[in-house]
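>>> Got a sequence here, can you model it:
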Amino acid sequence: MQQVELDEPRNDEVLVHVVGVGICHTDLIVRDQMYPTPLPAVLGHEGAGVVEEVGEDVTNVEPGDHVVMSFDYDDTCTPCRDGHPAYCERAFDYCFGGVRPEDGSSPISLDGEEISGRFFGQSSFATYAIASERNAVPVGDDVPLEMLGPLGCGIQTGAGAVINVLNAQAGSSIAIFGAGGVGLAAVMAANLKGCTDIISVDLQASRLEKALEIGATETVNPKEVDDVVDKIQELTGGVDYALETTGVPDVAEQATDTLTQFGELGIIGAPSLGTRASYDVNDHILGGRSITGIVQGDSDPQQFIPDLIELYRQGKFPFDELITYYDFEDIQQAVEDSENGEAIKPVLRVGDA
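Okay, the predicted model is just below:
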């Protein structure tokens, strides 16, 4: 823990007192420089908190509002104007650049020198964060604020992949590879959509047990079967949908092999830059199957996050069952538990609402 200096919010910015923040795989791959956000940096991109101050041009939130901070975007390019801000043409600049894309400045300084801030438009591994009006999503005060941060990335990514992108149909079958926060959010969404065969695939027995508790109908542990593809084919005859959340190319290839005719594969897992996977064009792609890359569940956070919260209120989307809480100063333990599989979705308690 180090003390840093934080700018006052600019005209279109929001100062948020962070209450809780999730730890996500993307934080860790930036720590390891698989994605080139300049270090040193304040990471954290699943923050939730209370608005303390707003710039004079901000109209969607005001001091005292509870907000979830999600990814940032320019709101002017073609994908943003068409309702797909997750595919913003300048997404890398706004989420991984570590600076304000408008002028290259950072709101965070250490010992008088600017360091990378505004990670995903927030840098919320901190007691306070500067967000933009675009990525600060107002939420009600009747749901515990500390648990809402993961809706800003991991939970909306998994749920949105099933609901927004694959649009899984009632009575269909789906295999979800990886039972971390993203994969298990997808399991809940598949159950919500009425899929009748929901297969969760993971190497960790405890995560597979959780998958069964929240809606999976079958689980497959690759350590316990001779061939994952054969097992899924045995269970379903081939799935209508598959979702790959691990970022492992071999797993993506396996997922393709599980599809039935006209099946759809969604790729979420983020490997290191330049990673490649291969597919049999004749046996798979020309058979009517399709492969789609998915970012942030193709969600518009200002609409989708409140929708997920309402589903939670109704008892239909119990994402709180995935969360393990840690005190802010125990961030390293939380990271270790995330990496070794002990915690599905670690959330740091930073401050009080």
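
>>> C-alpha only now, for contacts and for neighbours.
Noted.

>>> Do a quick rundown of the strands in the stretch 51-200 of the chain.
Remark: strands assigned in the stretch 51-200 of the chain by DSSP state E, counting those that start in this stretch are 66-69, 108-110, 113-114, 128-132, 136-139, 173-177, 197-201.

>>> Leaving aside the residues adjacent along the chain, what's closest to the residue nearest in space to the middle of the chain?
Centroid-nearest residue in the chain: residue 154, 2.0 Å away (criterion: Cα atoms, centre = their mean). Spatial nearest neighbour of residue 154, excluding adjacent residues (Cα to Cα, 6 or more residues apart in numbering): residue 182 at 5.2 Å.

>>> want to put them side by side, so please do this one too:
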Amino acid sequence: MTTTATCAVVRETGGPFRLEQVELSGPRPDEVLVEVVASGLCHTDLLVRDSRPDSLPAVLGHEGAGIVRETGSAVREVGAGDKVVLSFPSCGRCRRCRTGWSAYCDSIAQLKFGCCRADGSVATTDLDHRPVGDHFFGQSSFGTFCVANARSVVRVPDDTDLRIAGPLACGVQTGVGAVLDVLRVTPGSSVAVYGTGSVGLCAVMAARLCGATTIVAVNRRASRLELAAELGATHLVSPEAVDPVEAIREATGGRGVDFALETTGVPTVLTQAVRSLDSLGTCAFVGTAPPGATGGIVMLEAMTRGLTVRGVLQGDSTPSQMIPRMLTLHQRGLLPFDRLITHYSFDEINRAASDCVSGDVVKPVLLMSGGPA
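This is a model prediction of the structure:
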């Protein structure tokens, strides 16, 4: 069986997203055909567009939300008509997957960025019958339909608004998971969040949810700091005006924070985040740095003050558990991530990408034409 879809195809490094008609084959036994209602767009999509020529041409998109239209013969978790959010892939067989750490699957890099199935095949062909890369993050949701790996698919309640649900798949669960499940922020504690994009702002919301009483947001953009204050930040720091480390120490009576989260992927910012910790403090970093980049940590200081520094993928989340959990928090008014979203029609994808790069919007979400909500 084949399905005709309209997808945003990137054909050359740094090139535009072009809406093209394509044919999707499948789904295979372990796959699901999803009619995509909406898809978030984030810097990871643009990173692949701009710096991974071996993955192109390809359909990107990794924060999809839609409705299942067909399932493979081995799929049991979802059925036709179910509303779903599409998250990150995993193999389900390696040591990490079998022990509940699917974000660190042994095959995660290839499954996310290979733009093909595990066996190297693709489901997508263009009108000239040429293969087009897909299965980006197990899904490739920049299209009206996608063929997704079943392990990337999470069923959500029937009353879920799919127009806002996609970012739960990556950006929201990264920020929220890092605070709730990695740092495990405690009531009355202090937190510094370096970078207030969608991940950082979700971390601010989560820190408030945890009962942190000092929440410091660090960002160069005044509008982002204003939004951070509305979402729970108690102190706002612009690195263009002050030294963030000194400002954080001032906000904490000279001690530093109990927890820090670095979201920018800039090595010097990681250094600042670590140096802003109190003794026995913990810093988690989730920002994607260039390959080979190193973040300088003052080793003697880190040792003698008992500091912990660790990298985090996807908030350490298991999507089938974390996404419903975040939806419940949102429904109770405790996680207003929808305030970060700006909607675009699918044919405005290149404007959405430009606004993402410029920082004019926090979280662009594409609405596929004609899709139910």
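
>>> check contacts around the residue nearest to the centre of structure 1.
Residues near residue 154 of structure 1 by Cα atoms under 8 Å, 6 or more residues apart in numbering: 24, 181, 182, 296.

>>> Let's have the strands of the stretch 51-200 of structure 1 in a markdown table, adding distance to residue 58 of structure 1.
Listed next are these as a markdown table, based on distance: least, Cα to Cα, whole Å:
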| stretch | distance to residue 58 of structure 1 |
| --- | --- |
| strand 66-69 | 14 |
| strand 108-110 | 21 |
| strand 113-114 | 25 |
| strand 128-132 | 9 |
| strand 136-139 | 11 |
| strand 173-177 | 40 |
| strand 197-201 | 43 |
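
>>> Would you mind telling me which of these is nearest residue 55 of structure 1?
Across the strands of the stretch 51-200 of structure 1, the minimum distance to residue 55 of structure 1, taken as Cα to Cα, is reached by strand 128-132, at 9.3 Å.

>>> against structure 2, where does that closest one fall?
Aligned using TM-score structural alignment, strand 128-132 of structure 1 spans residues 145-149 in structure 2.

>>> and the matching stretch, how far from structure 1 on average?
For stretch 145-149 of structure 2, the mean deviation from structure 1 after alignment is 1.0 Å (mean Cα distance after the TM-score superposition for structure 1).

>>> Now do the same for residue 341 of structure 2: its match in structure 1.
Using TM-score structural alignment, residue 341 of structure 2 sits opposite residue 323 in structure 1.

>>> Map the residue nearest to residue 154 of structure 1 across to structure 2 for me.
By TM-score structural alignment, residue 182 of structure 1 lines up with residue 199 in structure 2.

>>> For that match, give me its contacts.
Neighbours of residue 199 of structure 2 in contact, by Cα under 8 Å, 6+ apart: 171, 172, 174, 175, 176, 263.

>>> roughly how far apart are it and residue 206 of structure 2?
As judged by Cα to Cα, to the nearest Å, residue 199 of structure 2 and residue 206 of structure 2 stand 11 Å apart.

>>> just residue 216 of structure 2 next, same as before
In terms of Cα to Cα, residue 216 of structure 2 sits 13 Å off from residue 206 of structure 2.

>>> Between those two, which is the more surrounded one?
residue 216 (28 against 25; other Cα atoms under 10 Å).

>>> residue in structure 1 matching that one?
Correspondence of residue 216 of structure 2 to structure 1, assessed by TM-score structural alignment: residue 199.

>>> these two touch, right, that match and residue 172?
No - counting by Cα atoms under 8 Å, residue 199 of structure 1 stays clear of residue 172, with 11.5 Å between them.

>>> Could you check which residue of structure 2 pairs with residue 247 of structure 1?
Matched to structure 2 by TM-score structural alignment, residue 247 of structure 1 sits across from residue 265.

>>> whoops, I mixed them up, residue 164 of structure 1
Checking TM-score structural alignment: residue 164 of structure 1 goes with residue 181.

>>> Go ahead and confirm that match touches residue 313.
No - when contacts are counted by Cα under 8 Å, residue 181 of structure 2 is not listed as touching residue 313 (11.8 Å).

>>> With neighbour numbers in mind, choose between these two.
Higher neighbour count among residue 181 of structure 2 and residue 313: residue 313, with 19 against 12, using other Cα under 10 Å.

>>> quick one, what contacts the counterpart of the more buried one in structure 1?
Counting by TM-score structural alignment, residue 313 of structure 2 lines up with residue 295 in structure 1. By Cα under 8 Å, 6+ apart, residue 295 of structure 1 lies in contact with 86, 87, 157, 268.

>>> Tell me the one of those residues nearest residue 303 of structure 1?
residue 86 (12.8 Å).

>>> Mind telling me what that closest one corresponds to in structure 2?
Matched to structure 2 by TM-score structural alignment, residue 86 of structure 1 sits across from residue 103.

>>> so what's its match up against?
Residue 103 of structure 2 is in contact with 88, 90, 97, 313, 314, 316, 317, 318, counting by Cα under 8 Å, 6+ apart.

>>> can we see that at 7 Å?
Neighbouring residues of residue 103 of structure 2 by Cα atoms under 7 Å, 6 or more residues apart in numbering: 313, 314, 316, 317.

>>> and if you look at residue 111 of structure 1?
By Cα under 7 Å, 6+ apart, residue 111 of structure 1 has no neighbours at all.

>>> Residue 6 of structure 1 versus that one, what's the distance?
Distance from residue 111 of structure 1 to residue 6 of structure 1, by Cα to Cα: 11 Å.

>>> Alignment lookup: residue 100 of structure 1 to structure 2.
For residue 100 of structure 1, the residue aligned by TM-score structural alignment is residue 117.

>>> Tell me who's in contact with the nearest residue to that match once chain neighbours are set aside.
Leaving aside its chain neighbours, residue 117 of structure 2 sits nearest to residue 135 (6.2 Å; criterion: Cα to Cα, 6+ apart). Counting by Cα under 7 Å, 6+ apart, residue 135 of structure 2 makes contact with 115, 116, 117, 148.

>>> cutoff 8 Å now
Residue 135 of structure 2 neighbours (Cα under 8 Å, 6+ apart): 111, 112, 114, 115, 116, 117, 122, 147, 148, 149.
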